[in-house]
Structure formats: C-alpha cells, structure tokens
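A.B. asks: The sequence and its predicted three-dimensional model are supplied below.
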Amino acid sequence: MKKWVLMSLSALAVVALISGCQKKTSNSDKESVDQATRSSTKAQSSRKQTGSSVGKQRATPVKTKQSSPFKQIVAQTMGRLKGQNAVYVQPVGSAAYQWHVKSQKAASDIKLFILATVYQQVQTGKFNLTATYTLKDSDKVGGTGSLQGMAAGTRLTNQELLKYMMTVSDNTATNVVIRKVGGFDAVNQEIKRLGATQTVLQRKMMDQKSLAAGKDNMTSARDLGQLLVKLWQHQLVSKSADTAMLKLMAANTNHSKLPKLLPSDRQIYNKTGEFDTYGVENDAAIFVKGKRAVIVVALSQGGTLAEQVAAMNQLGKQVDAVVFK
C-alpha cells in the first residue's frame, strides 16, 4: 500500500513539473509576442509623429565590422530628417552599408550616368570630345549653369560642355549632351549596362511639362554608390575614361554638403543635386586619403534645406573620421 502511494505521489509530481514548464514556456512566448507588439506600436507611433514615409522602408543589413558605427552615424544624422532619405557608405575594399535604399528623385545626380554614357561612346569612337557645338537661344534653360547667360552663336567643344555639366551642374549643357549621345534611350541603355536597377532618365533638365505628366529622373543611393565604386576602381568604362571622369568630378565647385567639414588634406570627387520644389538635396561623393577611399551617398527629398545640408555635413565628417581614423 505504501509503495502504491509513493508511486502515485511521484506521478503527480512529474505531472506538476511538466505543467509548470508548459506554463512557463507559454508565459515566455507571450512575453516575446508582447515585446514585438510593443516594438511595433512604438515604431508606428514614431512614424505618425514624424509624418515620414521612411518607416515603410527597410534597412539593408550589412555584414562588416564597420556597419555598427555607420548605422549609428546614419541614425544620428540622416535618420533624424523628415521625408524620404537614403544613405550608401562603402570603404573601397570593404562591404557596403545601405540604409533605406529605394528609387527617388535624382535631380542633378543623374548627370553622373549621362557622363558615363558619354565616355562609353568615347571609348567606342562614337563621341568626339574635340568636336564643337554652336549654342542656340532655344538650348537655354534656367536653373544652375553658365551657358544660359552666353550669347547665341557661342562655340563650345564637347569637352567644354562636359566641364560645365559637371563643375557647375549646367542644365543647358546637360540637355545638349543628352541630345548628342542619342537621347534618353542611349543613356538608359548605359544605365542598364552598368547594372543600375533603380535609375532612369525620363526628362531633360528643367522640363516642367514632363514633370507635370509624372515623368522624372530617378536613381538610388545604391546605384550611385556602386557607380562611384566602379569609377574609383577603374571598372566603369576604362582606366583612361574613368580617370577623365574623376578629373571632372574633382573640379566640382559645390562642396557644401557631404565634404563640407572634412580635413583640408582630403581629395574630394563629388556630384550634388538639388530640386527645391520637391525639397530635394543629394550628394554622391568619394573621399580619398592617400591610397584609401570611401564612397558616401546621401539622398533626401521632402525635407528642409537647412536641416538636410546640416545632416549631410555631419554624415560626411563622421564617416570620414571612422574610415580614416
């Protein structure tokens, strides 16, 4: 009899132990769900407060030791902006860090792809840099640039057109170059050849009718970043062509964004883009110290100029400090 009682008590203890474990597991699962729910609610609340569409975007994870400082830097700079923002950072020779990468308004950064199209045609003998062009009044458009103030009949070489396009972001020169390389199709074919999947040229500079019809030039931080990586490594068109393109970028007169706060000994290659109507501020840059380089791209739209530029200033400065420390 005692033996039977002992066996019964043992069985009851086992059942109680199993039940307790199951209850603990159930509570643990509930806690995980509650934490996820709280996190989701917190994120949704944050998005509502900022009114930003950024919350709908997903950051691309990066497997690199440098991803952690880049993640923090981006969060403290571009991550504080309203609107749609994206960042691409890649120390040459290392993996890239990408944040909120998607297609958005290119503004004048589309000119990097037009430039690549020109030098691809130079490489094949289709485009002659020394050939001349006679400026017409009908060519002239507003926005940035010097050609709109030149007299009709002014003769410019193709090389000079490229210089104006890249150094002072001349819109009139850009439109002439688009025609000379064969129009949108030629540029978009080059974009495709380069493997840029989020970039397209759909209008000329200052073409308000196309904008009203919903056509705009689009790109992404990743497409621009990967173009600059290839360019720096002389893998875009050829060593001579890539060197020529870098020379034009080095002569860019606008260093007000990503390079603004860098040490004076840095070599800078960059192309900015602005479109005030849509709150667009972009910059795509290569920072170089000695033989080391880092590519930094920041795109922002739907924001406020002063806040966007200040964020890019700090982004460039802090990325530079991490890479070249």
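C.D. replies: In hand now; what should we look at?

A.B. asks: going forward, measure contacts and count neighbours with C-alpha atoms only.
C.D. replies: Will do.

A.B. asks: Tell me where the longest helix sits in the protein.
C.D. replies: Using DSSP state H, we find that the single longest helix of the chain is helix 2-50.

A.B. asks: mind checking how far it is from the chain centre?
C.D. replies: Taking C-alpha atoms, centre = their mean, to the nearest Å, one finds the center of helix 2-50 at 45 Å from the center of the full chain.

A.B. asks: on contacts alone, who are the packing partners of that helix?
C.D. replies: Taking 3 or more C-alpha pairs under 8 Å, 6 or more residues apart in numbering; DSSP states H and E as the contact definition, helix 2-50 has no neighbouring helices or strands.

A.B. asks: Just checking, which helix or strand succeeds that helix along the chain?
C.D. replies: If you walk from helix 2-50 toward the C-terminus, the next helix or strand you reach (DSSP states H and E) is helix 67-76.

A.B. asks: and that following helix, what other elements does it pack with?
C.D. replies: strand 97-99, helix 305-323.

A.B. asks: Put this next to the first one:
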Amino acid sequence: MSDNLQNQIEQILTGSDFSYGLLVQSGDQTLVAHNADDQFPSASLIKLGVLNAVLDQQLDLEQEVTVDPDKFVGGAGVLQLLSQTKWRLKDLLALMISVSDNAASNFVISQVGMDNIQQYLKKQGFKETLLQRYLMDGHALAMGLDNYTSASDSIRLLKMALDHGQPVANWFKNQQFRGKLPANFDESGVDIAVYNKTGEGNLVDHDVAKFVYSNHSVYVALLTSGSLNRMQTLYKFNQVGQVIADWLENQG
C-alpha cells in the first residue's frame, strides 16, 4: 500500500518546475521520502523552531510582553490591526501559529533572544534548521541572512510541538492557512483532523501537517522552492494532500 502511495505522489511531483523536499511518515515508518534532509529557506516554518524553544525551556507563558507599534511588520497576521500593547507570551505564540503572525513572532524572538533560540535548535540536533533573522527583515535578507529548515526537521518540530498537549495542538488545528495540503478535503465533511503550519515567500511554498483519521495518523512535510507558476504548485500540494488523505482513510 505504501508503494502505491509513493507511486501516486511521484506521478504528481515528477517533472515539477520546482525543487522539493518531501517526507511522509506513519508511526515509525517512512512511507515516502525525497530530499527530506535538503535545506530550504524556511519562510514561516521557522516559527515551529521558535515555538519549541519557548515551550521546551519552560518559560513563563503568562509573562507580559509589551509590543512596540514602531516595530510592527507586514505580511501575515493581525497584531498590527489591534490596539492592545501588552500581551501574554502564550497569546503571542497562539497568534504566531494560528494566523502566522509575523509581528507576534518577532516580539517572541526579541523576548526570548535570537541567539538563545538558535542555540536551543543546535542542542536539539536540528542540523538544517537555522534562525538568523527576524521575519520580514529585508535588510538582513539582502545581507545574505535567512532562516532555513528541511522536511525532516519540520516534521520533528511539529511532533515536538504537538506533544505539549491539547492547548498547543489547538493552535495548529485551528490554523487559518489551509489552502495547501488539506485544501481538497478540508470543510468537505471528511472526518480528518488536520494540524498544520504553512510557509510562503518569494518562490517558496511549504506545508507540514499531521492528518488524523479514526485511530490512525500520518505526518507529511512538502517544502518547495523555485516555482514560477504558483497556482500550479498549490494544485500539486492539494493533490498530494488528497492522495495521503485517501491512503489514511483506507487504513481505517
């Protein structure tokens, strides 16, 4: 059955105009892998590393963080639209994951320390995941500093985050960017729970997810870069997600 899944996914992705890293796992079994350890610009997947650094170091999630409107950044998120200037750390984390809020992410990074987060990632053995700049920091990017991760690292980071319990898992389950891997079946009545985090940037699209159906689950990470036809790329995400969902349903 896993051979059939691999063949279906290869048919979708072979000949794509982008490079990609892919990993599909169920339990301890690797079902499909392609360049799973290759390093990609992480876009918003770096927020998984930030989240785990905060949770694993058992920082006080009730601590108050003052946000400076002068340091708001664009892109995804709602923080810059709100008038509140003091937030609990856990609320900034919720915004960072559920609406991929870039400003909230930057305030968390500033509160915890970029070097502290990167040292955490290194100590945890994440070889391809690097935090080297704030979100939406075009100046740092122009200087050659970017954030990176891989398909295998991103799945491990998602697993670690979900192990922190249901409140954290709910940030992923209610995550608002669902137009990639789960788009074909999401809100269609199919009883598959999805816990995912996307990333997107210039010529970059990613999604890492856990699909749960009945007593079975599967993890999938698809990271892409270099596509010149984004609509076609997103359609391939939808197709990959659909065949994995079909495989998962057949396990029940």
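C.D. replies: The structure has been received and is ready for your questions. Computed from a prediction, not measured in an experiment: that's the story for all the values here.

A.B. asks: rewinding a little: can you list the helices and strands packed on helix 67-76 of the first structure in JSON lines and add mean neighbour count?
C.D. replies: Below are these laid out as JSON lines (neighbours: other C-alpha atoms under 10 Å):
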{"stretch": "strand 97-99", "mean neighbour count": "25"}
{"stretch": "helix 305-323", "mean neighbour count": "20"}
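
A.B. asks: I'd like to know which of those lies nearest to Gly83 of the first structure.
C.D. replies: Set against Gly83 of the first structure and scored by C-alpha to C-alpha, these come closest in helix 305-323, at 10.1 Å.

A.B. asks: Can you name the residues in contact with that closest one?
C.D. replies: Residues from elsewhere that reach helix 305-323 of the first structure (C-alpha atoms under 8 Å, 6 or more residues apart in numbering): 69-70, 73-74, 77-78, 81, 91, 256-262, 279-281, 287, 294, 296, 298, 300.

A.B. asks: Please apply the same query to stretch 20-30 of the second structure.
C.D. replies: Outside stretch 20-30 of the second structure, the residues within contact range by C-alpha under 8 Å, 6+ apart are 31-38, 150-152, 217-225.

A.B. asks: Buried subset of those residues, written for PyMOL?
C.D. replies: A single PyMOL command selects the buried members of the contacts of stretch 20-30 of the second structure (16 or more other C-alpha atoms under 10 Å):
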select buried, resi 31+32+33+36+37+38+150+151+152+217+218+219+220+221+222+223+224+225
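
A.B. asks: Of the contacts of stretch 20-30 of the second structure, which belong to strands?
C.D. replies: Counting by DSSP state E, the contacts of stretch 20-30 of the second structure place 31-34, 217-225 in strands.

A.B. asks: Which pair in these has the greatest spatial separation?
C.D. replies: Maximum pairwise distance in those, criterion C-alpha to C-alpha, is 26.9 Å, between Ser217 and Ser225.

A.B. asks: returning to what we had before: nearest to Gly149 of the first structure, of the helices and strands packed on helix 67-76 of the first structure?
C.D. replies: helix 305-323 (26.5 Å).

A.B. asks: post-alignment, that closest one versus the second structure, mean distance?
C.D. replies: Its aligned residues in the second structure lie a mean 0.9 Å from helix 305-323 of the first structure after superposition (mean C-alpha distance after the TM-score superposition for the first structure).

A.B. asks: so that helix versus helix 67-76, what angle?
C.D. replies: Calculated by axes from the mean of the first three to the mean of the last three C-alpha atoms, to 10 degrees, helix 305-323 of the first structure forms an angle of 160 degrees with helix 67-76.

A.B. asks: Next, count neighbours for the equivalent of Asn106 of the second structure over in the first structure.
C.D. replies: For Asn106 of the second structure, the aligned residue in the first structure is Asn175 (criterion: TM-score structural alignment). A count of nearby residues for Asn175 of the first structure, using other C-alpha atoms under 10 Å, gives 21.

A.B. asks: Please identify which helix or strand holds the closest residue to Asn175 of the first structure other than its chain neighbours.
C.D. replies: Distance criterion C-alpha to C-alpha, 6 or more residues apart in numbering; nearest residue to Asn175 of the first structure, sequence neighbours excluded, is Lys204 at 5.9 Å. Under the criterion DSSP H and E, no helix or strand holds Lys204 of the first structure.

A.B. asks: Same question for Ile286 of the first structure.
C.D. replies: Assigned by DSSP H and E, Ile286 of the first structure falls within strand 280-289.

A.B. asks: And Lys127 of the second structure? What does it align with in the first structure?
C.D. replies: Alignment note (TM-score structural alignment): Lys127 of the second structure maps to Thr197 of the first structure.

A.B. asks: ok but its match is inside a strand, no?
C.D. replies: No - applying DSSP: H, G, I helix; E, B strand; the rest coil, one finds Thr197 of the first structure to be coil, outside a strand.

A.B. asks: ok, it to Leu227 of the first structure distance?
C.D. replies: Separation of Thr197 of the first structure from Leu227 of the first structure (C-alpha to C-alpha, to the nearest Å): 12 Å.

A.B. asks: Those two: which is more packed in?
C.D. replies: The residue with more neighbours, out of Thr197 of the first structure and Leu227, is Leu227; 22 against 14, by other C-alpha under 10 Å.

A.B. asks: Alignment lookup: that one to the second structure.
C.D. replies: Per TM-score structural alignment, the equivalent position to Leu227 of the first structure in the second structure is Leu157.

A.B. asks: Quick check, its match in contact with Val50.
C.D. replies: No - at 9.8 Å, Leu157 of the second structure does not count as touching Val50 under the criterion of C-alpha atoms under 8 Å.

A.B. asks: so stretch 284-301 of the first structure corresponds to what in the second structure?
C.D. replies: Going by TM-score structural alignment: stretch 284-301 of the first structure matches residues 208-225.

A.B. asks: chain center to the matching stretch, what's the gap?
C.D. replies: Offset of stretch 208-225 of the second structure from its chain centre (C-alpha atoms, centre = their mean): 11 Å.

A.B. asks: for that stretch, how far is the first residue from the last?
C.D. replies: Start-to-end, stretch 208-225 of the second structure (C-alpha to C-alpha) is 15 Å.

A.B. asks: Show me what it is in contact with.
C.D. replies: Taking C-alpha under 8 Å, 6+ apart as the rule, stretch 208-225 of the second structure contacts 18-27, 40, 150-152, 154-155, 158, 181, 191-198, 203-207, 237, 245, 248-249, 251-252.

A.B. asks: Quick check: PyMOL command selecting the buried ones in those.
C.D. replies: Selection of buried members from those for PyMOL, criterion 16+ other C-alpha under 10 Å:
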select buried, resi 18+19+20+21+22+23+24+25+26+40+150+151+152+154+155+158+181+192+194+195+196+197+198+204+205+206+207+237+245+248+249
